[in-house]
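1. quick one, what's the 3D model for this:
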Amino acid sequence: MHILKTSLFAAGILGLSLAAAGCSSSNANGGHQKAKALTVVFLPGDSAKEAGPARTALANEIHKATGKKVEVKTTTDYNVAIQAISSGKAQIALMGPDSYIQAHKQNAAVEPILTYSGKSGTLKDAQYHSYIMVPKDKANQYKVNGKYSLDKIKGQKMSFVSNTSTSGFAIPAGAIQTSFKLKNKDDLQQSGKFFSKVLFGGSHQGSAVNLLKGDADVAAFDDMDLVSYGKFTNDSTKAGADFKINANAPAPFNSVRGKESIALAAYPVQNEPIAVNAKMLSKTDTKKIIKALTSSRIAKDKKFFAPSTAKVHSLLPKDGDTQFIAISDKWYAPTHKVLGE
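-> Next up, the predicted model:
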């Protein structure tokens, strides 16, 4: 799930301030009262201006399901979103798998309640892809024995998304660590170590722009956060995938329209969850939200799910029978294992 992600937009404000929505008080039994107003926090990639209607649509559905006031909280930093949901200042979050796992690690009350399916309408293909990309006009320089390879990326200028991004750091950095048999990922985050320079785009969009503007030689980003701005011209699931920015792409891609990048490698990633802080959101409200968002009505709503070719910027990409499906932390066992968390 994502961060795209270079600007802060206050969108879909339906209720009280973040502070008011996030506060709690002790009851007579020493526990915590559930939040009377709710805040939904989004990662930078889902905080872009054009995603405003989609964020508002999610807030509206949560409001209708629970009857509570709902506020949207956008961010320009992954850690802000992670801290918001783990601390209870936000009660609901749309997060990438790694961001969720980091929040869950900080507070076990943070639990996933929903993810979105793949084309089949099931969890069998509920995944997107993380890429290590280079500019198309320089892609042949990275071939070894006629095949795209990571072998020549050492010493280059590298752009990641954020060190708490699943598909924008954890997965690609793990692949680089394995490929070069590094002891850990620490050197990959520091300029002058493995890479001559390391940039963090702050969002998948930002990382892609770093690459296409020439500020980076190599970049990591995912497909689900970019398909609203461009398209793959061939098989997007493997090395050699060619991603081209649309001729009418909005900011931050307006300065790199028509430019293309080639994947040196592509890695599957489990779809992102909608997570809640169970200490701050009642089980009753959680069930109401799950019931509302797993309805066929939501699956057909283009503000929630729309094809990459649609004019509307949806909350999540639509392919075939994509829909929300209820899950628990158990479903993310593979990602827990990959990340060692």
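2. hey, let's count contacts and neighbours off CA atoms from now on
-> Noted.
3. now Leu316, nearest residue through space, not along the chain?
-> Distances taken as Cα to Cα, 6 or more residues apart in numbering put Phe305 closest to Leu316, at 5.2 Å, once the chain neighbours are dropped.
4. isn't the one you found up against Thr322?
-> Yes: using Cα atoms under 8 Å, Phe305 is in contact with Thr322, at 7.4 Å.
5. mutual contacts of these two, please.
-> Ala299 (Cα atoms under 8 Å, 6 or more residues apart in numbering).
6. what's the distance between the residue nearest to Lys238 when sequence neighbours are not counted and Asp222?
-> Excluding its sequence neighbours, the residue lying closest to Lys238 (Cα to Cα, 6+ apart) is Ala266, at 5.1 Å. In this view, Ala266 and Asp222 are 9 Å apart by Cα to Cα, to the nearest Å.
7. list residues touching both of these two?
-> Common contacts of Ala266 and Asp222 (Cα under 8 Å, 6+ apart): His129, Ser130, Tyr131.
8. any idea which of these has the most stuff around it?
-> The member of the shared contacts of Ala266 and Asp222 that has the most neighbours, counting by other Cα atoms under 10 Å, is Tyr131 with 27 neighbours.
9. and that one, which of the three is it?
-> strand (DSSP: H, G, I helix; E, B strand; the rest coil).
10. list the contacts of it.
-> Ser167, Pro172, Ala219, Ala220, Phe221, Asp222, Asp223, Ala263, Leu264, Ala265, Ala266, Tyr267.
11. need the contact list for the second one.
-> Pro172 makes contacts with Ser130, Tyr131, Ile132, Ala220, Tyr267, as judged by Cα under 8 Å, 6+ apart.
12. let's see this one next, to set against the first:
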Amino acid sequence: MELNLNRRQFVAAGTVAAMGAMAGLAGCSSNDSKTDAKTDAKTDGKKVEAPEKLVFAWEPGASEGKYENMRDLIAEAMAEGAGVPCEPMTTTDYNVCIEAVNSGKAHYASLGAKEYVELHKKNPAVEVAWVLSDGEGKLNQVSYHSQILVLDENADKYKKGDSYELTQDAMKGKNMSWVELSSTSGYVIPSIALATEFGISDSEELGESGKFFNTVLFGGSHVNSIYNVLIGDADFCACDDTGAANNYNVVEGENGELGALYEIKSGLEAPLDKYAGVKLRCVSSLPVPAVPFVVNTDYVPEDMNKKVVDYMCSDAVSGNKELFKDPKDKDTVTKWKQTTGKVTFTPADDPYYDDFRKLIGEE
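-> Alright, predicted model coming up:
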């Protein structure tokens, strides 16, 4: 069974944020798997009981119907590692996903880097558990890219020589589609980069209609951000080059690379189903740290979390072709590709995001 929550349902359920003030952990456990616990030195000796079932919350982009098999396989893998069942939770709002793991309604979650950094600052009990590795199977500061796309027929307006460059004159007064204010690749990084390049002191101006852009739209997902350009409501759209890539074929260049040309796939679900063959050009590309898979350590004992992380970072998971698919596989829908034979999940900790914190002013 898969849980599904939207913002109204979550609030109506009366869930209250658990803003833990802990900063360090000290563990202890018994031999009974149902009573395994750890002691938190910052919460008056509070013991964390091992849950009889785990819940994994997915952000809206990964909550789409086409990712159901991926979510189920991740839940099965986590259950294998933890020794207890795991249930996926889908959400329709980033804030619901954040609140789910913050409050303990979900034990684990997939968040954007910005969501994690901000949540960890408020609640240090929410920590990074693992992230996606680079092509060599190692932890890398650059995991994927934030893109700005335009219709290819308009791309020459943003070309300088043999490359592409977004200038203040070319963008000001146009219409922009972001993903969400909290989306790392769909708003945070590109808006900060553009504000810095254009000398705009407050990057939030780029998220409001009538300021820098004439109209600002928020798609709510990377797919819907692209859709806003396809239907002509936006001149530009921000999206990632991972999940969004399931909706297009790369015609020229490399996925996520400046200047890459994409073509919308045929046979997609709404809202892109009517736009097969339409071409989009990548006119901006920025590096992004890996997406964090996080755990709320107030609700998962240290020893259980270690077992989960060890299994999620094992060959059993990275070798599953339904999770880490062959790049030539056109049918399997998942967020990860086995491009080198070495791509895997890898353990990470909070300092991994220190450079990102500096970028977004959350030091």
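13. so after superposing, what's the score?
-> Once superposed, the chains reach a TM-score of 0.88 (TM-score structural alignment, normalised by the length of structure 1), with 327 aligned residues with a Cα RMSD of 2.6 Å.
14. what's the match for Lys154 of structure 1 in structure 2?
-> Residue pairing (TM-score structural alignment): Lys154 of structure 1 is matched to Lys172 of structure 2.
15. what about its match, how many neighbours?
-> 14.
16. wait, doesn't it sit right on Ser209?
-> No: the pair Lys172 of structure 2 / Ser209 is not scored as a contact, 11.2 Å apart, by Cα under 8 Å.
17. host element of the residue lying closest to Asp187 of structure 1 once chain neighbours are set aside?
-> Counting by Cα to Cα, 6+ apart, the nearest residue to Asp187 of structure 1 once its immediate chain neighbours are dropped is Lys193, at 5.5 Å. Counting by DSSP states H and E, no helix or strand carries Lys193 of structure 1.
18. same for the longest strand along structure 1, what does it pack against?
-> Taking DSSP state E as the criterion, structure 1 has its longest strand at strand 260-270. Applying 3 or more Cα pairs under 8 Å, 6 or more residues apart in numbering; DSSP states H and E, we find strand 260-270 of structure 1 packed against strand 127-135, strand 147-148, helix 171-180, strand 242-245.
19. could you list the residues in contact with that strand?
-> Applying Cα under 8 Å, 6+ apart, the contact partners of strand 260-270 of structure 1 are 97, 126-136, 139, 142, 148-150, 166-167, 171-172, 212, 236-245, 332, 335.
20. can you do 6 Å?
-> 127-136, 148-149, 238-244 (Cα atoms under 6 Å, 6 or more residues apart in numbering).
21. what of stretch 131-146 of structure 2?
-> Identification of contacts with stretch 131-146 of structure 2 by Cα under 6 Å, 6+ apart yields 185, 240-241, 256, 285-290, 292, 340, 342-346.
22. same thing but 7 Å
-> Identification of contacts with stretch 131-146 of structure 2 by Cα atoms under 7 Å, 6 or more residues apart in numbering yields 185-186, 190, 239-242, 256, 285-293, 339-340, 342-348.
23. OK, contacts around the equivalent of Asp354 of structure 2 over in structure 1?
-> Per TM-score structural alignment, the equivalent position to Asp354 of structure 2 in structure 1 is Ala333. Contact analysis of Ala333 of structure 1 by Cα under 7 Å, 6+ apart lists nothing.
24. quick check: Ala333 of structure 1 is in a helix.
-> Yes: counting by three-state DSSP, Ala333 of structure 1 is found in a helix.
25. returning to that earlier point: among the contacts of Pro172 of structure 1, which pair sits farthest apart?
-> Ala220 and Tyr267 (10.9 Å; Cα to Cα).
26. where's the counterpart of Pro112 of structure 1 in structure 2, which helix or strand?
-> In structure 2, the residue paired with Pro112 of structure 1 is Val128, using TM-score structural alignment. Assigned by DSSP H and E, Val128 of structure 2 falls within strand 126-132.
27. that older thread, buried subset of the contacts of stretch 131-146 of structure 2?
-> 185-186, 190, 239-242, 256, 285-293, 342-348 (16 or more other Cα atoms under 10 Å).
28. hmm, back to that, which one of the contacts of Pro172 of structure 1 is nearest to Lys49 of structure 1?
-> Closest to Lys49 of structure 1, out of all of these and judged by Cα to Cα, is Ala220, at 22.2 Å.
29. doesn't that closest one lie inside a strand?
-> Yes: Ala220 of structure 1 forms part of a strand when assessed by three-state DSSP.
30. so who does it touch?
-> Tyr131, Ile132, Met133, Ser159, Phe160, Val161, Gly168, Phe169, Pro172, Ser207.
31. near Ser8 of structure 2, how many other residues are there?
-> Ser isn't right for residue 8 of structure 2; it's Arg. Neighbour tally, Arg8 of structure 2, other Cα under 10 Å: 10.
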